[in-house]
Structure formats: structure tokens, C-alpha cells
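Participant: Have a look at this prediction, sequence included:
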Amino acid sequence: MHFITQFSQAWVALLVTMALVLSPIAIADESRLKISVGGFYSTSDSGMDVTSPLTDKEFELDFETDLELVESEFLPFIEIAYWFNDQHGIYFDWKRLHRDATNKNITVPYEFEHPDPDIDETYSIQLGAEITTTFNVDIARIGYGYDFYTDDRWDLIFTAGLHVMWLELGFEGEIGACLDETCGIIDIDPDSVVFTDVTAPLPDLGLLAHYQFADSWSITGHAQYFYIKIDNIKGELIDLSGGIEYNFEGKFAADLSYKYYKVTADIDGDYTTTSIHYGFHGPMLTLSYEF
């Protein structure tokens, strides 16, 4: 119920923000709509801090190496932008980062606290256990773009907007629970631990650059940053890309770029902090059409 309530509040806030952005510039002479779809083939790096039952020391559990989540995969992307005139516009985009895998023979035992601070439980994964891991991140973004510099070659656009991030981290399989300070292990039922959360709308700032160096050819660049601090979650996102765009005759364009993306989140509990990170880098292809 807490997750559903936060979900509803987040989208209500996004819709209110869109209305506020639209109201000052609702009438324009040269409006245009641009739809972009594409994907990127990413090399991922993700993990979380856990405790070793052998040494009682913290270490980083690598989701790709230790839990066999796919390291390289294709991720979808969609963006819709509406420009009221040459300088003012709004945009919405969405990224889907979903993965799951089953490791039938855990080689690194570990213990971890439930990320939800309202659940005071410690779980244990033993050597040889079979564990299915799910790690899903969805990020939706809405914002305002201002084209503050334009000439025959350059377009520089300042962006300010909001993000909402949905997070799901799940472990299913041969999982034990620690009942006392010596961590005596018992089987749990159901044999799964799932943490889901959604952040409230979070502010972000960015800069888009477009440089046309020849007929139909341009260099593109993008940089964006936002910081998370909501309830028991804090962290940051860094989003960078650079590439080259070809504009076909008409309003159709293709952009091939290289993207770097990193999300970190610290989830504070009563006795410990669960640190989760996710990042990827790789080539991205975007096709766009302007109406």
C-alpha cells in the first residue's frame, strides 16, 4: 500500500508540474512535435553492499559476477518533445532497465538486511544455494527545455525537470533468516525477499548541445545530473552522451551516440545502510521524426 500511495503521489505531482510549465506558453505560432525511439546495447555494472558470514566484514556483491545477471543487453528508450516555438518546449522520456537470472550454485556466501527500514530482518545466502535475482529500474523524466543560444551552426538548450525512479530488487530460492546475534539460520516461507520503492519527483538539470558541421551532419552532446534525497533513500544519477546525427531529407533523423549512465542509492535502515549501484555504458541508436 505504501508503494501504491507513493506511485500515485509521484504521478499527480508530475501532471501538476506539466500544467504549470504549459500555462505561460500555451499559444505559439511555430509549434512542432518530435518523437524519438531507440535503444542502447549496454555493458552493465551493478551490485550492493553485503556482509560475509565467514569474516563478518562488509564487501560488495557483484550482480553480474556473483549472481550471473546479464552484463550486456539491449535496453529500450522513448522520448516525446513538444516545442511551442523556437525557444520553449517540454519533453517526456522513459528508460527501462530490467534483468533477472538464476545462479544454481552460489560460490560467495553473504548476509544482508532487508532494504525496507520497516522490516527488521537479516537474510543469509549459503554456499551452494540456488538463488534467482531480479533487479529492475524504471526512470521516467518530464521537463522544460529552453534554447538559449542559436546561430547557423550551434543550438544550446538548458533543461530542468523531474525524475521518478521505480526500483525492484528481489531474491528468491534457498534463503535463510538470522534470528539472533549468532545468526542461527532457519528457512523462511515464502522463500523470497522483494524490495520495491518509488521516489517522489526529483529535480534534475541538464544541457543539450547540437553543432552542425556539414549539410545534414551534426555533432550532439548531452549531460544531465540529479540528486536523490527522499525519505530513507539518497543517491545520485549521472547521464552523459555524445554522438553524431544525420538528418535525412524531410524531418527524419538518426543519431548514433555513446552513452554513460550511473545510478547510486543508499537506503537507510534502523541499524544499517543498504548501498545499491547500477551503471552502464555503450552505443545508442535513436531514430526521430518531427511533425
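Facilitator: Received it, and whenever you're ready, just let me know what you need. If you're wondering where the values come from, they're calculated on a predicted model, not measured in any experiment.
Participant: alpha carbons only for contacts and neighbour counts from here, please
Facilitator: Noted.
Participant: how about the helices of the stretch 51-200 of the chain, start to end?
Facilitator: Along the stretch 51-200 of the chain, counting by DSSP state H, counting those that start in this stretch, no stretch forms helices.
Participant: What segments of it are strands?
Facilitator: Under the criterion DSSP state E, counting those that start in this stretch, strands of the stretch 51-200 of the chain are mapped to 58-62, 72-83, 88-103, 110-113, 122-125, 131-150, 154-173, 176-178, 185-187, 192-198.
Participant: Can you lay out these as a markdown table showing distance to residue 238?
Facilitator: Compiled in a markdown table, these are given as follows (distance: least, CA to CA, whole Å):
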| stretch | distance to residue 238 |
| --- | --- |
| strand 58-62 | 20 |
| strand 72-83 | 17 |
| strand 88-103 | 14 |
| strand 110-113 | 27 |
| strand 122-125 | 31 |
| strand 131-150 | 13 |
| strand 154-173 | 12 |
| strand 176-178 | 36 |
| strand 185-187 | 39 |
| strand 192-198 | 19 |
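Participant: Nearest approach to residue 43 belongs to which of those?
Facilitator: Set against residue 43 and scored by CA to CA, the strands of the stretch 51-200 of the chain come closest in strand 72-83, at 4.5 Å.
Participant: Surely residue 62 is in contact with residue 69?
Facilitator: No. With contacts defined as CA atoms under 8 Å, residue 62 does not count as touching residue 69, sitting 9.2 Å away.
Participant: next up, a second structure to put side by side with the first:
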Amino acid sequence: MFKPLMSCLLLILPSLVWASADNSSEQAKVEPAKLPDQYTFNIGGFYANSDSYMVVTNPKNGGTFPLDFEDDLNLKEKQFLPFFEFTYSFNQRHNIYLDWKSLHRTAQSPSIEKDFQVTIDDTVYDVEAGISLRTTLDLDILRLGYGYDFIQGSNYIVGASIGLHTMFVKTAFEGNIGICVPNSELAKYCDEVISTPRVVDNSVTAPLPDIGLYGIYEFSPGWVFKAHAQYFALKYNKVKGSLIDVRAIVETKISDEWSLTAGFNYYEVDVDYEQTLSVLEQDVNIADYNINYSFTGPMISVQYTF
């Protein structure tokens, strides 16, 4: 938790320093003009350096190991991703926002180097080394939140936010994959397999909370620096997850309604969950899975406000 908190402080500190400086001047003592309600649409792209893996089971010894989607399954590490953001600002200090990020990747691996085993919908799937495997990993993140500007000046804003985010994850494997039917002695009967051409797992997380800080500073007419840091961590029953979102951008107006933005974003999602099967009215632990997605890179967008 220390890392994201430090990121928050480092990003918001400049805004607090600027706010303090302005407060010491006569100009900052004047209340900012009342702002009208605004709707803002922001559409852009994000050049991401992705790192994603899943901890899977070794079918030979029952141990677990990380299966890297980029190194082991040939998914692209660098890719241009779309994003969409909508913000409604009202009553001078209040903001409601909705944003969406998407990462869809598919790759063909001519020859898998490692045996691994995954469990989907109470069925165990064995993937043997040496086969050709087509892998799909699609991730969409939808977030809804509320922000409040608790400090306002003539050319700066500092606020706090709280929100909920939901992840839609699709994992697909296509190749000569074995199906292992669960039994009371699961490991013993896993050699009784039936080939299947495609295995698909569609997972949706429950809405999970995140909190954050943000700062806005107009350092020159028509030029604005914006930064935010959001963090979330939760452990509930068999699920544990975290999210870190740190962003710094510069926005420039090209007209009263249109703006261009450019900046840098660090975004990491980490979800752990325990896989179990129900066998003879008892839960059998298959493996503890970890799915990690990390996006780091520059971003650009076009923004429309009215």
C-alpha cells in the first residue's frame, strides 16, 4: 500500500504547493467565478507495455507456476489501446465520471514449451507441451465514480474521488486440449481425456471500490496540467484484488469546446482467486490463481466539452 500512497502524494503535491502559493497572494483570496454545469467526452488511445500472467497448475507434480501470456504464449507486449471517458460536472464542486479501457489480444504459439492445467466451469483442461496453441486474452475495464473538489482557486483545483470498477475478462485456448472430468481422486483420473478444439472462459468481477486524489492547475491561458492517482485493494472470501491508476497529462484548448491532451499513464490490475471443485459435497482445492495486467505508456486524446 505504501507505493500507491506515495504515488498519490507525489502527484497531488505540486497542486497543493501551487494552491498554497496562490492563497498567500491577494488574487487567490477572491472566490473563483461560479462555473456552469459541464459535460465532457474524452476519446483517445493509450500505447501500452503490457505484462500479464496467470498462475496455473503443473499436471505432473501438482505444483503451480506463472504462465506468462507474452513470453510463453506470444501475446503482444506493446499495443495501442482505446479508451473512453465521460464526466458530468455540476453544482460547482461535484463530478460524476464514467470510463472504459480495452485490451484485446490473440496470438498463435507454434509449440508450447510447458505443460499446464486450468479449471473452467468445474472442468479441468490439460495443455501439453509441444502442441500448437492459439490464445486469446481480452480485458475490458468499466469504471463509474464520483469526485468532489474540496479546494478551489482562481487557477487550480484539488479533489478526491470514490468509484466502482468492473472487469470483463475473456480467456480462450484453441488446440489439442484435453478435458479431465473431475472425480473423487482427481489427480489419478486426469489421464482420461477427450480432445476439444476450443476452451473459453468469460469472467466478470463484481463491482470493486477504488479511491483517489486529483489535481488541476492552469499554468498558462489555455494550458492545463492534470494529475490523478487512484487505488483499490480488497480481500473477500476467496478473492483478493488491487488496482493502481496514476496519470499525468497536459491539456491545451484549440477552441471553446475542443481540447487536445497528451500525457503518461501507469495502470495495474492484480486479481487473486482460489479455484475449487465440489467433489462428493466437499470443496477440493485445484490451485490459487493470480491474473495480473499492467499497462504503462503514453496517451493522447481529443476532448469535447459543452
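Facilitator: That came through, no problem. It should be emphasised that the depicted structure is a prediction, and the values quoted were computed from it without experimental measurement.
Participant: Neighbour count for residue 62 and residue 69 of the first structure, which is higher?
Facilitator: Regarding residue 62 of the first structure and residue 69, a neighbour count based on other CA atoms under 10 Å identifies residue 69 as having more, with 22 against 16.
Participant: show me the contacts for the more buried one.
Facilitator: By CA atoms under 8 Å, 6 or more residues apart in numbering, the residues touching residue 69 of the first structure are 63, 99-102, 133.
Participant: and if we set it to 6 Å?
Facilitator: Taking CA atoms under 6 Å, 6 or more residues apart in numbering as the contact definition, residue 69 of the first structure lies against 63, 101.
Participant: what does it align to in the second structure?
Facilitator: Alignment note (TM-score structural alignment): residue 69 of the first structure maps to residue 75 of the second structure.
Participant: any idea which residue of the first structure is furthest from its center?
Facilitator: Seen from the C-alpha centroid of the first structure, the residue lying at the greatest distance (CA atoms, centre = their mean) is residue 182, 37.0 Å away.
Participant: if I look at the match of residue 69 of the first structure, how far off is residue 117 of the second structure?
Facilitator: Residue 75 of the second structure sits 19 Å away from residue 117 of the second structure when distances are taken as CA to CA, to the nearest Å.
Participant: what's the answer for residue 22 of the second structure, then?
Facilitator: Computed as CA to CA, the residue 22 of the second structure to residue 117 of the second structure distance reads 60 Å.
Participant: Which residue of these two possesses the greater neighbour count?
Facilitator: Looking at residue 22 of the second structure and residue 117 with other CA under 10 Å, you find the greater number of neighbours at residue 117, namely 23 against 17.
Participant: can you pull the contacts of the aligned residue in the first structure for the more buried one?
Facilitator: Applying TM-score structural alignment, one finds that residue 117 of the second structure aligns to residue 112 in the first structure. With CA under 6 Å, 6+ apart as the criterion, the residues that contact residue 112 of the first structure are 50, 122-123.
Participant: cool, and residue 248 of the second structure?
Facilitator: When contacts are counted by CA under 6 Å, 6+ apart, residue 248 of the second structure is found next to 226-227, 263-264.
Participant: Which helix or strand contains it?
Facilitator: Residue 248 of the second structure is part of strand 239-253 when elements are defined by DSSP states H and E.
Participant: Output the residue interval of the first structure matched by that strand.
Facilitator: Mapped onto the first structure with TM-score structural alignment as the criterion, strand 239-253 of the second structure occupies residues 233-247.
Participant: Just the buried positions in the matching stretch, please.
Facilitator: Buried residues in stretch 233-247 of the first structure, counting neighbours by 16 or more other CA atoms under 10 Å, are found at 233-235, 237, 239-247.
Participant: picking that back up, identify, from the contacts of residue 112 of the first structure, the entry nearest to residue 91 of the first structure.
Facilitator: Residue 91 of the first structure has its nearest neighbour among the contacts of residue 112 of the first structure in residue 50, at 38.5 Å by CA to CA.
Participant: host element of the alignment partner in the second structure of that closest one?
Facilitator: Following TM-score structural alignment, the counterpart assigned to residue 50 of the first structure within the second structure is residue 56. Remark: residue 56 of the second structure resides in strand 51-57, with elements defined by DSSP H and E.
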